[in-house]
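K.L.:
attaching a predicted model along with its sequence, questions to come.
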Amino acid sequence: MTSPIISESEVRAAVERELPGVRADLERLVRIPGIAFEGFDHSHVERSAEAVAELLRGCGLDTRIVRSGGQPAVIGTRAAPPGAPTVLLYAHHDVQPVGDLSLWESDPFEPVERDGRLYGRGAADDKAGIMAHVAALRAFGDRLPVGVVLFIEGEEEYGSDSLERLLAEHRDELASDVIVIADSANWDIGVPALTTSLRGIVNCFVEVRTLEHAVHSGMFGGAVPDALTALVRLLGTLHDDAGDVAVEGLAAREGASVDYPEDRFRAEAGLVDGARLFGTGRITDRLWTKPALAILGVDAPSTGEAPNALVPSARAKLSVRLAPGDDPKKAYAALTAHLERHAPWGARVTVTFEHDGSPCVIDATGPMFDAARAAFRGAWDGTDPVDIGVGGSIPFIATFQEMFPRAAILVTGVEDPHARAHGPNESLHLGEFARVCLAEALLLAKVAEAGRA
C-alpha cells in the first residue's frame, strides 16, 4: 500500500484552520429562508442554491444548478486522481418552515450562539451537512485524494418529488464508489454513529363529513353527530390501549441492538412530568423497527371563532412511519381500509394521499465502512461509532441503493439528540460540528487508502 497523499496530522491542522471560515459561511446560509413548501417565496430557495453553488466553485469544483420540474439542486464535480475512488457527498439546502414564531427564543433566520450551540432554522438540518462537505474540500485544497461529486438537493424537506428524475437524468455524472449522506444524527454528544436503517413514511389527509352544512348545536345537538366529534372518535381507533399502532397490515419487528435508557430518552424528548411513554417493547424497537402514527394537524374551527353550531366537516393530517421491510403502497391501503372501516355513526370518510417514501436497511460491512469507522474514531478521540437505526425517513436512500447498487452508502450526520430539527429553536452543537468536519476529511483520506489497497 502506498502512503497517503496527506498525513492525518496535516488533515487535522487543515480542518482546524478552515473552521472559522466554514462557520461564517454556515451562518450566511442559515440567513436564507429557503423553504420549498407551497405558499412560501421560492425565490429564497433559488438564492440558497446560488449560495451553495458559489461555495462549491470556491472549492474548485465544476458546478451547475440543475432541476427537473422541482426546486433547484446543485451538482459539483472534481475528477478522481488516477486509480482513486470517487465519493458522492449529499446534503440538502432547503429547510423546514419555522412554525409558531413565538416559540423561538431568537429570529430563526438570524444565527445566534448560546452555550456552545448555534441556533437557527437549518443550522443543523441540513446546512451544517453542506458545510461539513465544504470543510473537507477546503482542508485538502488541491491535494484532494479522491474524486468527488457533490449533490445538494433543494426540496428534501418537501418530499424530494423531483429527486428520482434528477438522479436518472444525471446518473452517469453521479456514479461513485462511495455515497456519503450527511442528513442523519449521532448517537449522543461525544458519541458518533452510522445510520444503518431508517423508517419509511406515508402522509395523508382524512376528512370526516356528517352534515351538508352547519346547524344550530342546541336545536340539533344530541341526535346529529358533529364532524369534529366523529373525527376525534375515528382518530382514537388508530392506537390500542397500550399506544401501539392498531392498523392491521403494517409491518413490525423487534431486535434493535442499542439500549436507550428511559430517563435519557424522556429528557431528550422533553416529556412533561407525569406523561408516560406509549407503545410496547424496547424504546429502540418502538423508534426504529415498529410503525408509528402521528396526527400532525387538524382543520376545524378555532376556539376563538367557533359559533354554537355543529361542525359539518373536519380534517386531519396523518403521518405513518413505516418499519424497515414495509411497503408504502400497501401501508397506505391498510390505513385507508382502517379509516373507512371505523367510520363512526355512518360518517362519510375521505382519505387523500399526500406523499410516501420507502424504508431502508444498509449492510454496513466492507472496507469503506471500516474506513468510516476509523475516521470517526480519529475525530472522536478513540470513541467507537454506534450503528443506529433512525425513526425518521430519508426515502431517497432506497433510490440511491437501487440506482447505484455497487456503491457503499454511508449515512452520517451533524445532529445530536438536542438539535430539535424541524422544531422551534433548532440548533447545532459547535463542538460536535468540528468533529464532524474532521471526520469527513479523515474519511476521504481513508477511502483513498482503501481504494488503493
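P.N.:
Ah, there it is. Numbering: from 1, shown residues only.
K.L.:
please make it C-alpha for all contacts and neighbour counts, starting now.
P.N.:
Fine.
K.L.:
find the nearest non-adjacent residue to P367, please.
P.N.:
Nearest non-adjacent residue to P367, counting by C-alpha to C-alpha, 6 or more residues apart in numbering: A450, 6.5 Å away.
K.L.:
got it, and A364?
P.N.:
Counting by C-alpha to C-alpha, 6+ apart, the residue nearest A364 is T196, at 6.6 Å.
K.L.:
wait, is the one you found part of a strand?
P.N.:
Yes. Looking at T196 with DSSP: H, G, I helix; E, B strand; the rest coil, it is inside a strand.
K.L.:
what's near enough to touch D62?
P.N.:
L56, G76, T77, R78 (C-alpha atoms under 8 Å, 6 or more residues apart in numbering).
K.L.:
one more time with 10 Å
P.N.:
With contact taken as C-alpha atoms under 10 Å, 6 or more residues apart in numbering, D62 is in contact with A53, L56, I75, G76, T77, R78, A79, V149.
K.L.:
list the buried residues of stretch 369-383.
P.N.:
F369, D370, A371, A372, R373, A374, A375, F376, R377, G378, A379, W380 (16 or more other C-alpha atoms under 10 Å).
K.L.:
out of those, which are inside helices?
P.N.:
Among the buried residues of stretch 369-383, the ones falling in helices (DSSP state H) are F369, D370, A371, A372, R373, A374, A375, F376, R377, G378, A379.
K.L.:
before we go on, here's another structure to hold up against the first:
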Amino acid sequence: MTSELSRRERVRSAADAAVPSALADLGALVRIPSVAFPGFDRAEVEHSAEAVKALVEGIGIFDTVEVKTARVAATGEEGMPAVLATRRARNGRPTILLYAHHDVQPVGDEGLWDSPAFEPTVRNGRIYGRGAADDKAGVMAHVGALRAFVDAVGTDFDLGINLFIEGEEEAGSGSFAQFLTDNADALRADVIVVADSGNWDAATPAVTVSLRGNARFRMHVKTLDHASHSGMFGGAVPDAMLATVKLLATIWDDDGAVAVPGLHERVADTPEYDEATLRDEAGIPDGVSPIGRGTILSRIWNKPSVTVTGIDFPSVRNASNTLTPELSVVISVRVAPGQRAEDAFAAVQAHLTQNAPFGAEISFHDVDLGDAFLVDTSGWAVAQAREALAEGYGIPPVDIGVGGSIPFIADLVREFPGAQILVTGVEDPHARAHSPNESLHIDTFRHALVSEALLLEGLESTTL
C-alpha cells in the first residue's frame, strides 16, 4: 500500500510539473490554422497532424505513431489526417484509448476577436485563440498526462495505451467510421476517454453522461422562375424569403419551444441552474428573455432544439429592390437522447414539407446525422474516473448532460461494444468554443491534466 500511495504521489507531482510545457506546446498548436472545412487549406491540417505526431513521438512509449487517413464513405474522397499511436497491454492490464481532435472551427468575423485568432494570448488567467479550448487543449491534456505518467513510473509499465487524434471532427467526421473499420485492432480498448466536452464550471469537474444527437441539413426554397422588381410585383407575388420566414416560424411556438410533431423529449432530473447563471454564461442581455419551458437544463440537455445557422441570400451590401426567386438555409436540429437522429430528421422534413406556404417548392440536401448518447455509469472505469477527477480538482465531479453533439461516439459504441466510454473535457462555460474569443481557463486545464495522469496511474494498478 505504501508503494502504491508513493507512486500516485509521484504521478501527481509530475503532472503539476508538466503543465507549463504542455501550455507552451498548446500555444504552438493554436498557431496552426487547422480548419478542415471545404475551401480551407488542407496543408494546414496536415501541418497540425505532423506537429501532433512529433509531440506524441517525443513521449517515447508507443510501439507505433502514424499519421493516417481513411476514405469518406459518402464521396470516396480522402479524409483529413489523424494521428494514431499504439502500445500493447501486458500482464492482464487494461488498454485505454485517448481521443481528441486537432482540427478547429473557422475564425468567422475576425473583427469580433479581441486578439488574433491564431495567436495565443493570455488575459486574466485564460488563453485566447481558436482551438485553445476546442480541442487542442484536449490533445495537450492527453500528451501532458502521458508525459507526467512516464516521468513518474518510467517507460516499463503494463498499461496498454492507444491514442487517436482526429483531424476532421469540426467538419463532421466524414471518414471516422471508415477509419475505425480500417484500424479496429489498433484502436481496440477497454476504456475510451473522449476529451471533447466541458465541466460544470471552471473549478468543478464533470462526467458527461448524456449528449444530444444532431440532424443538420440544407433546405432549398423556390417560389419563382426568375427574379422580379419588388415594386412592380410585390404584394401579389410570393418571394422566397417571405415563404421561408413563414415556414421557419412554424418550427417554434410563442415561447420559443420546438413545435415539430414527432420530436421527442427525454424525462430526467437536472441539477439546479438559475436564469442568472444562464444569462452570464450565454451572454443574454437584460432585455432579452430565455426561450422554452421546463427547467433550464432540461431545455438544453433533454429537449430538442432547432437553429438556423446559415442562409444564402443577398447581403445587406448587395440588397436590391428584387423579389428573390429561391434561397437556401442551413438548419441544425439537436436531438434529445433516446431518439434516433434519422427519425428526428424525418419528423422535421415532414413538418417543413407539409407547412410550405404558397405552394413553395421545398427540397433537402447535404443531410448529416449523428445519434445521441447516454453513458453507462455503472462500470469500474467510471468509478476510477470520478476518483481521479475529485483528486485532481479537489472537488467531487458532477454528472452533466451536454446540449451539443459528438456523433462519432455512436460509431465507437458500434465498433467497440464492450468498451467503457468516458466523456470528459477541459472547457468551462465561458470557453466560447466555436465563437469569437474562444479561450481556455488555465487552472481548469491544469486540473484536467492532473486528473488524467491520476486515472492512468489507477488503470496501471487494475488487472482485468
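P.N.:
Sure, I can see it. Model, not experiment: these values are computed from the prediction.
K.L.:
ok so, going back, mind putting the contacts of D62 of structure 1 into a markdown table with neighbour count and secondary structure?
P.N.:
What follows is the contacts of D62 of structure 1, written out as a markdown table (neighbours: other C-alpha atoms under 10 Å; DSSP: H, G, I helix; E, B strand; the rest coil):
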| residue | neighbour count | secondary structure |
| --- | --- | --- |
| A53 | 22 | helix |
| L56 | 24 | helix |
| I75 | 24 | strand |
| G76 | 25 | strand |
| T77 | 22 | strand |
| R78 | 17 | strand |
| A79 | 15 | coil |
| V149 | 25 | strand |
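K.L.:
list the residues that contact V56 of structure 2.
P.N.:
50, 62, 65-66, 83-85, 139-140, 142-144, 146-147, 163.
K.L.:
who wins for neighbours among those?
P.N.:
G144 (33 neighbours; other C-alpha atoms under 10 Å).
K.L.:
in structure 1, what residues pair with the one helix or strand D185 of structure 2 maps to?
P.N.:
Using DSSP states H and E, D185 of structure 2 sits in helix 184-187. Using TM-score structural alignment, helix 184-187 of structure 2 lines up with residues 171-174 of structure 1.
K.L.:
and for stretch 292-299 of structure 2?
P.N.:
Stretch 292-299 of structure 2 covers residues 279-286 of structure 1 once aligned (TM-score structural alignment).
K.L.:
picking up where we left off before, mean deviation (superposed) between the match of helix 184-187 of structure 2 and structure 2, please.
P.N.:
Comparison of stretch 171-174 of structure 1 with structure 2 after fitting gives an average deviation of 1.0 Å (mean C-alpha distance after the TM-score superposition for structure 1).
K.L.:
what's that stretch in contact with?
P.N.:
Against stretch 171-174 of structure 1 from outside (C-alpha under 10 Å, 6+ apart): 75-77, 86-89, 148-151, 164-165, 167-168, 403-404.
K.L.:
emit the ChimeraX select command for whichever of these are buried.
P.N.:
Here is the ChimeraX selection string for the buried members of the contacts of stretch 171-174 of structure 1, based on 16+ other C-alpha under 10 Å:
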select :75,76,77,86,87,88,89,148,149,150,151,164,167,404
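K.L.:
helices - which of the contacts of stretch 171-174 of structure 1 land there?
P.N.:
Judged by DSSP H, helices contain the following of the contacts of stretch 171-174 of structure 1: E164, R165, L167, A168, M403.
K.L.:
same list (the residues you listed) but as JSON lines, adding distance to A364 of structure 1.
P.N.:
What follows is these, written out as JSON lines (distance: C-alpha to C-alpha, whole Å):
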{"residue": "E164", "distance to A364 of structure 1": "24"}
{"residue": "R165", "distance to A364 of structure 1": "27"}
{"residue": "L167", "distance to A364 of structure 1": "23"}
{"residue": "A168", "distance to A364 of structure 1": "25"}
{"residue": "M403", "distance to A364 of structure 1": "18"}
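K.L.:
identify the farthest-apart pair in these.
P.N.:
The most widely separated members of those, counting by C-alpha to C-alpha, are R165 and M403 (11.5 Å).
K.L.:
all helices of the stretch 201-350 of structure 1, in order?
P.N.:
Taking DSSP state H, counting those that start in this stretch, the helices of the stretch 201-350 of structure 1 run over residues 217-220, 227-235, 262-269, 283-288, 328-341.
K.L.:
the second one to helix 328-341, inter-axis angle?
P.N.:
Read it as helix 227-235 of structure 1. 130 degrees (axes from the mean of the first three to the mean of the last three C-alpha atoms, to 10 degrees).
K.L.:
matching residues in structure 2 for helix 227-235 of structure 1?
P.N.:
With TM-score structural alignment as the criterion, helix 227-235 of structure 1 aligns to 240-248.
K.L.:
in the match of helix 184-187 of structure 2, which residues are buried?
P.N.:
Result for stretch 171-174 of structure 1 [16+ other C-alpha under 10 Å]: buried residues L174.
K.L.:
circling back to that earlier point, who are the packing partners of the one helix or strand the residue nearest to P367 of structure 1 maps to?
P.N.:
Following DSSP H and E, one finds A450 of structure 1 within helix 430-452. In terms of contacts (3 or more C-alpha pairs under 10 Å, 6 or more residues apart in numbering; DSSP states H and E), helix 430-452 of structure 1 is packed against helix 8-30, strand 86-92, strand 117-119, helix 127-140, strand 147-153, strand 178-185, helix 367-379, strand 408-415.
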